[in-house]
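1. Mind folding the following:
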Amino acid sequence: MRVHFIAIGGSAMHNLALALHQKGYTITGSDDEIFEPSRTRLEQKGILPSQMGWFPERITTDLDAVILGMHAREDNPELVRAKELGVKIYSYPEYLYEQTKNKCRIVVGGSHGKTSTTAMVMHVLRHANIKFDYMVGAQLDGFDTMVSLSDDAKYAVFEGDEYLTSPIDRRPKFHLYKPNIGLVTGIAWDHINVFPTFDFYVKQFEIFSDLVEDGGTFIYFGNDAHLSKIAANAKSTIKTEAYATHPYEIVDGICQLIAGDLRIPLKIFGEHNLQNIAGAKAICNAIGVSDNTFYNAIATFAGAAKRLQLLASNKSSNIYLDFAHSPSKLMATTKAVKEQFPNRKLVACMELHTFSSLNKDFLSEYNGTMSKADVAYVYFNPETIKHKQLPEINPDEVKASFGGNVEVFTESEKLIGVLRQQDYTNANLLIMTSGNFSGVDLKAFALEISNK
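-> Just a heads-up that it's a prediction; the model follows:
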């Protein structure tokens, strides 16, 4: 099979390219810019484009498929050429479905927790020696790539992103996977640029439930009123199953699952992760994994990258990095750290970096989301707002939207300076961002703080 990737350098795209290369396909690709780690990983496998740019002459009728990434534009010259020649064009999620349409597809969606829940299922299945294909939105310990495809696996486990499929397909990605087992962790408004109203956003999850294959199962967090309504109105050809937060307790700073008389110590913590564990268990049970196998495996799960990732620590403080950027994620992550370490001061800082978070009409959704922090900082870069062509916002508007004791910065150097001056004796630092605070080496900064 000969497959060409338009915009091969993306996080998801380059992982799919690596997975198909591993499968023995002949892979080519183009992009106008490729950053690390994509560049090195593609180069190591000999599939890094020799020069940057778009080259329509690379598109020929010898290709079996073209896979189109979100980074490409609708008028991309390679895309135009593929259409002219009638070469089969797939989006990223379309091709994943094409590769797994004869397998049992397990798809985890939701506004928050989908990466962690998907990672938990993958961890348990590997522990149970069950072969599976997968796609997940973070690098996980023990997995070389974020995508893996095979000819003989019975199951495929996908993280179901609700963002757009491709420049020429405005459907959410998770609408294309047609799951046999579909799980939704919760609904909290996000991606305002694509879903301008909350009702429209909720509708996407309703559609997802309708796309569960007949005879399949729709699993959902039962304490979410919107999901409960969707489940109540689900089609009669599928089963619905609710789950709740798994019972737990914190003993000597260790989060433990409560399962009858058993107490299972975990390497992760936070009520949101206990919800994720319950969802992952429901999926695993649905395909025949026993409770005993699940608990033995989940006890060794250390989390996904940038999901309450411990960057550095000493005897009296921990520094965590979390991908949290939406209101629900901020609230859950801040609450988790404070609950786990109630006797430590919590210093929390977050970066407004996404389109939704920098949108003036969305800012009010952040009210109270950092209230569990003893010291709270918010950073945004005005240049990022200009780049996204959004209306300007000012620090006073951000402070009023968040409420409480939040202090707002627009220069990362000043924020880092203030963080350096904090006393971290018996205190934790929680860094929350989908970016890097305009170029800060967060790992090095965390080590600097812990060594003070």
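2. from here on, contacts and neighbour counts on C-alpha atoms
-> OK.
3. where along the chain do the helices fall?
-> Along the chain, the segments classed as helices by DSSP state H run 11-22, 38-44, 77-85, 92-100, 114-127, 198-210, 225-232, 271-286, 291-298, 327-340, 382-387, 395-402, 412-421, 442-450.
4. In stretch 331-339, which residues are buried?
-> 331, 332, 333, 334, 335, 336, 337, 338, 339 (16 or more other Cα atoms under 10 Å).
5. From residue 105, how far off is residue 154?
-> Distance, residue 154 to residue 105, by Cα to Cα, to the nearest Å: 9 Å.
6. about what we covered before: the buried residues of stretch 331-339 into TSV, with extra columns for distance to residue 307?
-> Below are the buried residues of stretch 331-339 laid out as TSV (distance: Cα to Cα, whole Å):
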residue	distance to residue 307
331	14
332	12
333	9
334	12
335	14
336	12
337	12
338	16
339	16
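7. Comparing residue 154 and residue 105, which residue is more hemmed in?
-> Higher neighbour count among residue 154 and residue 105: residue 105, with 26 against 15, using other Cα atoms under 10 Å.
8. mind checking which of the helices of the chain is nearest residue 58?
-> helix 77-85 (7.7 Å; Cα to Cα).
9. Report the buried residues of the closest one.
-> 77, 78, 79, 81, 82.
10. Residue 367: which of the residues you listed is nearest?
-> residue 79 (43.0 Å).
11. State the distance from the closest one to residue 56.
-> For residue 79, the distance to residue 56 - Cα to Cα - is 8 Å.
12. residue contacts, residue 200?
-> With contact set as Cα atoms under 8 Å, 6 or more residues apart in numbering, residue 200 has no partners.
13. how about a cut-off of 10 Å?
-> Applying Cα atoms under 10 Å, 6 or more residues apart in numbering to residue 200 gives the contacts 189, 194.
14. now residue 420
-> Residues near residue 420 by Cα under 10 Å, 6+ apart: 414, 445, 446, 448, 449, 452.
15. Make a PyMOL selection of whichever of these turn out to be buried.
-> If you want just the buried ones from the contacts of residue 420 in PyMOL, going by 16+ other Cα under 10 Å, the selection is:
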select buried, resi 445+446+449
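16. one more to put side by side:
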Amino acid sequence: MQIHFIAIGGAAMHNLALALHHKGYIISGSDDAIFEPSKSRLQKAGLLPEAFGWFPEKITTDLDAVILGMHAKPDNPELLKAQELGVKIYSYPEFLYEQSKDKTRVVIGGSHGKTTITSMILHVLNYHEKEVDYMVGAQLEGFDTMVHLTDENDFIVLEGDEYLSSPIDRRPKFHLYQPNIALLSGIAWDHINVFPTYENYVEQFKIFVDSIVNGGILVYNEEDTELKKVVEASENPIRKNPYTTPVYEVEDGETLLETPEGPMPIEIFGKHNLSNLAGAKWVCQHMGIDEEDFYEAISTFSGASKRLEKIAENNDSVAYKDFAHSPSKVKATTQAVKEQYSDKHLLACLELHTYSSLNAEFLKEYEGALDAADEAVVFYSPDAVKIKQLDEVTESQIAEAFKRKDLKIFTNPEAFRGFLFTKEIKNTALLLMSSGNYGGLNFEGVQELF
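-> The predicted model follows:
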């Protein structure tokens, strides 16, 4: 098959391109800019476009399909040419469904934890040499790509994102997969640029639950009250398996998980991650991994990339970076680090970077999110607010939203770096939370503080 990617440089798109190339498809693509690591990985595979930009002449009737990335605009010249010629156009999730129609589809959804849970499941399956197809939202240790597709594997494990499918397909991605086995970790309002009300956001999860195939299985976190309501109200004829946070304790900075064989040390930590583990265990059991084998494998899981990733450590201090940006994730991550390092001074830094987090109306959702920290810092770039064409956000609005009188607020990258790099790091747990990079913060420089 000949497949052309419009916006091939995206994290998900270039991984799908590599997976299909590996499968023997003929792949071409375009983009107006491609950054690392996508650029080097495409180049190595011989898939990097010769020039950046959009070239309608690349679209011909010889193509079997075009895959359209979210980065492209509805008036993209290549997209318009494909529509004119009648070439089949797929969104990213649509194409994954086409590739998995004859497989058992396992879809991991929820406002938070889906990348970690998907990573846990894949780690356990890989540990026990159980081959599956997959798509996950982070680069995993032991896996070459974030997407793997074959003709022969029986299962495919898909991270089920609730964001839009493509510029011309406004359905949430996870509505398209029709899972046989599904997991939902919780519901916490996000993506307000697409789902302007909480009710509208929750509705997407109702649709997802009803999209599970008849007789399928839903594993869900019953400690999340909104999710529990959604699942219990659904009349879809499926099996419903609730899970809760397992029993654990923290001793001398080590988390011990209670198992039938007694307390077991694990590398991950935090109530939210232990809850993620409980959900992953259920899914793995439905995929043929027994409980004892699950525990053996999960004890070696150190986390997904950018999810509570340890970046520095010395005798008395430690630093983590985390992808957390939504209010629920920030709160859970901050509490997790404080629980794990209760005897240390917790310095928690949050960059407000996403469309939702820089929205003046949405800011109030962050109330109490940094309360577990001994010292709390918020950084945001007024330029990012302008780029996203949002109303100006003021320091006083941020201070009021977080409801923390000693909150330090920085709007200048140099000032933030000056604060951080002149800090005496002693008996400290440093937590850097963002889906950005604090205006160009050099994380290797952070390591030198230790």
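17. Now the TM-score, please.
-> Overlay of the two chains. TM-score (TM-score structural alignment, normalised by the length of structure 2): 0.99; 449 aligned residues with a Cα RMSD of 0.8 Å.
18. picking up where we left off before, is it possible to get TSV of the helices of structure 1 that adds distance to residue 304 of structure 1?
-> Supplementary listing: the helices of structure 1 in TSV, determined by distance: least, Cα to Cα, whole Å:
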stretch	distance to residue 304 of structure 1
helix 11-22	15
helix 38-44	19
helix 77-85	34
helix 92-100	22
helix 114-127	6
helix 198-210	24
helix 225-232	25
helix 271-286	11
helix 291-298	13
helix 327-340	14
helix 382-387	27
helix 395-402	28
helix 412-421	25
helix 442-450	16
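19. most neighbours per residue, which of the ones you listed?
-> Greatest average neighbour count among the helices of structure 1 goes to helix 114-127 (a mean of 24), per mean count of other Cα atoms under 10 Å.
20. and that one, what does it pack onto?
-> strand 104-109, strand 132-135, strand 155-159, strand 181-184, helix 271-286, helix 291-298 (3 or more Cα pairs under 10 Å, 6 or more residues apart in numbering; DSSP states H and E).
21. That one vs structure 2, mean deviation?
-> For helix 114-127 of structure 1, the mean deviation from structure 2 after alignment is 0.5 Å (mean Cα distance after the TM-score superposition for structure 1).
22. returning to what we had before: want to try a markdown table for the helices and strands packed on helix 114-127 of structure 1, with distance to residue 126 of structure 1 as columns?
-> Compiled in a markdown table, those are given as follows (distance: least, Cα to Cα, whole Å):
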| stretch | distance to residue 126 of structure 1 |
| --- | --- |
| strand 104-109 | 15 |
| strand 132-135 | 8 |
| strand 155-159 | 12 |
| strand 181-184 | 18 |
| helix 271-286 | 11 |
| helix 291-298 | 9 |
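23. measure the spatially most central residue of structure 2 to residue 137 of structure 2 for me?
-> Central residue of structure 2 (Cα atoms, centre = their mean): residue 115, 4.6 Å from the mean position. The spacing between residue 115 of structure 2 and residue 137 of structure 2, counted by Cα to Cα, is 6 Å.
24. Common neighbours of those two, please.
-> With Cα under 10 Å, 6+ apart, residue 115 of structure 2 and residue 137 have common neighbours 158, 159, 160, 161, 304, 305.
25. residue contacts, the fourth one?
-> Contacts were defined as Cα under 10 Å, 6+ apart; by that measure residue 161 of structure 2 touches 93, 107-112, 114-115, 136-137, 172-175.
26. With residue 83 of structure 1 instead?
-> With Cα under 10 Å, 6+ apart, residue 83 of structure 1 has these contacts: 59, 77, 89.
27. And these, which is closest to residue 409 of structure 1?
-> Comparing those against residue 409 of structure 1 with Cα to Cα places residue 77 closest, at 41.3 Å.
28. Go ahead and confirm the closest one touches residue 7.
-> No - using Cα atoms under 10 Å, residue 77 of structure 1 is not in contact with residue 7; the gap is 11.9 Å.
29. Now list whatever residues contact both of those two.
-> Both residue 77 of structure 1 and residue 7 are contacted by residue 54, under the criterion Cα under 10 Å, 6+ apart.
30. Could you find the closest non-adjacent residue to residue 28 of structure 1?
-> residue 4 (4.7 Å; Cα to Cα, 6 or more residues apart in numbering).
31. hmm, back to that, in JSON lines: the shared contacts of residue 115 and residue 137 of structure 2, plus distance to residue 430 of structure 2.
-> Shown next, in JSON lines, are those (distance: Cα to Cα, whole Å):
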{"residue": "158", "distance to residue 430 of structure 2": "32"}
{"residue": "159", "distance to residue 430 of structure 2": "29"}
{"residue": "160", "distance to residue 430 of structure 2": "31"}
{"residue": "161", "distance to residue 430 of structure 2": "29"}
{"residue": "304", "distance to residue 430 of structure 2": "19"}
{"residue": "305", "distance to residue 430 of structure 2": "18"}
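32. Residue 385 of structure 2: which of those residues is nearest?
-> Distances from residue 385 of structure 2 to these, taken by Cα to Cα, are shortest for residue 161, at 24.5 Å.
33. Mind telling me the two of the contacts of residue 161 of structure 2 farthest from one another?
-> Longest span within the contacts of residue 161 of structure 2, Cα to Cα: 93 and 112, 19.2 Å.
34. Assess the claim that residue 365 of structure 1 and residue 331 are in contact.
-> No - taking contacts as Cα under 10 Å, residue 365 of structure 1 lies outside contact range of residue 331: 11.0 Å.
35. neighbours of the nearest residue to residue 384 of structure 1 once chain neighbours are set aside, just the number please.
-> Nearest non-adjacent residue to residue 384 of structure 1, counting by Cα to Cα, 6+ apart: residue 353, 7.4 Å away. Per other Cα under 10 Å, the neighbour tally for residue 353 of structure 1 reads 22.
36. for residue 353 of structure 1, what are its contacts?
-> Counting by Cα under 10 Å, 6+ apart, residue 353 of structure 1 touches 325-326, 359, 379-381, 384-385, 433-438.
37. And it, how close does it get to residue 403 of structure 1?
-> 19 Å.
38. Fine by me, thanks again.
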